[in-house]
Structure formats: structure tokens, C-alpha cells
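> need coordinates for the below:
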Amino acid sequence: MFRIGNGYDVHRLVEGRKLILGGVEIPHTLGLDGHSDADALLHALCDALLGAAGLGDLGHHFPDTDDQYKGISSLVLLEKVNASLHEKGFTVVNTDATLVAQKPKLAPFIGQMRENIARTLGIDISQVNVKATTTEKLGFAGREEGLAAYAVALIESR
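This next block holds a predicted model:
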């Protein structure tokens, strides 16, 4: 049986934080504000995977009111989500994600993001796709107030 899920996440860009996307630290003057490392790409992907398995959402599993998740790498959260999928008898077939940001240019970092995701999920890099786009200076992402990530995931029962 195949199941599909989608995910969305958005974080504000602020001074004094690192910009981490797909587990990659990206040089930039601003970073993402959040309780964990605020990796919007991995948060959207976690939500897509959890949704596909009918397991709720990221905030339910890792609430921002719990100090054990303060500053945690979202790769660790993705690893825990993958373990939950395996416990329920699911494996990841493929994932696809889109990052929406005016700046910085993300294309040079996409290969490493894909490698990080594939390694964490225990799947081949060919099963992971990440894209980046701008909003042509429209909306909050275009004004560089924040960035967004969309993800879909296909899982199957083992």
C-alpha cells in the first residue's frame, strides 16, 4: 500500500542565528528563528512523512515547549520521524521539496541537502529531490522577512 503526505513550514529570518536548510549551514547575514535549528526544509519534510503515515505533525511529536528540543538539529528530528515510520511498518519511497527564498541563492547547496536527507532516511539520493525558487520579490519571502518550504513524500507499507 502506498500513502502520500504533504508538509509546509515557514520561519522568520533574523539576525544572530545560523541559516540551516537540509542540514547544511548556508553562509548568510540572517538565520531562521525557531525553537530547534529552525530548518524549514526538514520540518516540512517531517510533516509530509508524518502525514503520509497518519501520525500527526511535527509540533505534536516535538513541541516547542519542550526544552529537550531547544537548538536540536532537525536531522535528528528527521531520524526520529523515520524510526516512527519504520515502527509502523512504512518505508520512504521518495520525497520532493521546494524552498521559497529570495536570498541567498540556494542552488549551490542542494546537492548536500539531498545527501543529508537520503543518508538520514536510509534511502538512495535518487529518491530525494530538492528545488529552490524565489517569489520575484513578492510577499514575505520576496521582502526577505522569512522563507518557506513545501514537501511531499510517498511511503509504502513493508
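> every contact and neighbour count from this point should use C-alpha atoms.
Fine.
> and the helices in the protein, which stretches?
In the chain, the helices defined using DSSP state H lie at 40-52, 58-61, 74-87, 110-121, 139-142.
> same list (the ones you listed) but as a markdown table, adding distance to residue 67 and mean neighbour count.
Conversion of the helices of the chain to a markdown table gives the following (distance: least, Cα to Cα, whole Å; neighbours: other Cα atoms under 10 Å):
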| stretch | distance to residue 67 | mean neighbour count |
| --- | --- | --- |
| helix 40-52 | 17 | 27 |
| helix 58-61 | 13 | 14 |
| helix 74-87 | 14 | 18 |
| helix 110-121 | 23 | 19 |
| helix 139-142 | 29 | 17 |
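> redo the ones you listed as CSV? Include distance to residue 17.
Formatted as CSV, the helices of the chain follow (distance: least, Cα to Cα, whole Å):
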stretch, distance to residue 17
helix 40-52, 14
helix 58-61, 21
helix 74-87, 15
helix 110-121, 19
helix 139-142, 17
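> out of the ones you listed, the one nearest residue 15 is which?
Closest to residue 15 of the helices of the chain, according to Cα to Cα: helix 139-142, at 15.7 Å.
> how about this one, so we can line them up?
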Amino acid sequence: MSKLRIGLGVDFHQLVEGRDFWLGGVLVPHHQGALGHSDADVLLHAICDAMLGAAALGDIGTHFPDTDNAYKNIDSKILLAKTTELIAAKGYSVVNVDATLCLQAPKIKPYVPQMQSVIAKLIGVTEEEVSIKATTTEKLGFVGREEGVVAYASALLEKQ
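Down below sits the predicted model:
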């Protein structure tokens, strides 16, 4: 059995007026926020799924279902911390995470260092092991119309 495992996560959330916009555990000022059962942090959700997938532990909905009121409006940083505990219980630790946000607006570059810091602390790596990139869809599709946001993440785990 290999000591290294890779996982891929993806998450989508609708953007609506009247919600805070949480990305990577950071409150990003914007006129819209993501709609969801939790705080709808699409980036942290994709990272959770990548980590869970790498450890063959299913997905975020398996562990934190949106049908459970315990997770209503929960801070997704708590979900990422719990995900880190789940993979540790299986003998894994994170080597690195690489993520891409797809959103038309706002520009997130000023918030990336803070996101890296938050995520690194939660998953037990250095900030240099958390890569966050962003792209627009050149005004194409639901992301381009600013109706939603998407995040993709890959996580490399190592068996301890």
C-alpha cells in the first residue's frame, strides 16, 4: 500500500444578496454571499472533500449532512478541523493542498495570504503548503453571471 494518497474535491454554491461571503475561512467583503446550510465556504468544503477522498472516507455530505441541524450555519473552519481529525484517525496527515476558486468577482488576491494562514493552521501544514489560485470564467456561465461560485481542491496525504 502506498504511503501517499491524493484526493480531489469540488464544491458549488449559489451567490445571493444578504449573506456573508466566506472564502477560505476569511470574510471577504462583497455585495453577495454564498447560500448554503452552513456558512457555505466553498473553498473549505472543496478542501474537506479532497482530504476525505484521499483517505477514502467518503465526502463532506456523509460526515456533515445538510439535513442535520447541528451543522446549520456552522463555521466551515470547524468542518475542516473535524475533517483533519477524521483523516488523522485513519493515520494520515496532509502534505499539501492546491485549490482554485472560480468566481467573477470580487478579486481575492488581497485575501489569499490570510486564507493560506487560516487553512494551514487547521490542517497542520505551513502556509507554503497551501496554494490558492483564482480565475474568472470570462463572464461565461453561472459563474460569469455572478450567480454562483465554484472551488476545486486537491490534497496530498501521507500515511504516518
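> before we move on, back to that, of the helices of structure 1, which approaches residue 27 of structure 1 most closely?
Closest among the helices of structure 1, using Cα to Cα: helix 110-121, at 13.7 Å.
> mean deviation of that closest one from structure 2?
Aligned to structure 2 and superposed, helix 110-121 of structure 1 gives a mean residue distance of 0.5 Å (mean Cα distance after the TM-score superposition for structure 1).
> what of stretch 43-50 of structure 1?
Superposed on structure 2, stretch 43-50 of structure 1 shows a mean distance to its aligned partners of 0.2 Å (mean Cα distance after the TM-score superposition for structure 1).
> where in structure 2 does that stretch fall?
Per TM-score structural alignment, the counterpart of stretch 43-50 of structure 1 in structure 2 is residues 45-52.
> what ranges do the strands span in structure 2?
In structure 2, strands defined by DSSP state E lie at 4-17, 22-23, 26-27, 32-34, 92-102, 130-135, 148-159, listed in chain order.
> same list (these) but as TSV, adding distance to residue 68 of structure 2 and mean neighbour count.
Listed next are those as TSV, based on distance: least, Cα to Cα, whole Å; neighbours: other Cα under 10 Å:
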stretch	distance to residue 68 of structure 2	mean neighbour count
strand 4-17	18	19
strand 22-23	21	22
strand 26-27	24	16
strand 32-34	19	23
strand 92-102	27	21
strand 130-135	30	17
strand 148-159	23	22
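> dump the ones you listed into JSON lines; add distance to residue 110 of structure 2 as well.
JSON lines is the format used below for the strands of structure 2 (distance: least, Cα to Cα, whole Å):
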{"stretch": "strand 4-17", "distance to residue 110 of structure 2": "20"}
{"stretch": "strand 22-23", "distance to residue 110 of structure 2": "12"}
{"stretch": "strand 26-27", "distance to residue 110 of structure 2": "11"}
{"stretch": "strand 32-34", "distance to residue 110 of structure 2": "18"}
{"stretch": "strand 92-102", "distance to residue 110 of structure 2": "14"}
{"stretch": "strand 130-135", "distance to residue 110 of structure 2": "11"}
{"stretch": "strand 148-159", "distance to residue 110 of structure 2": "18"}
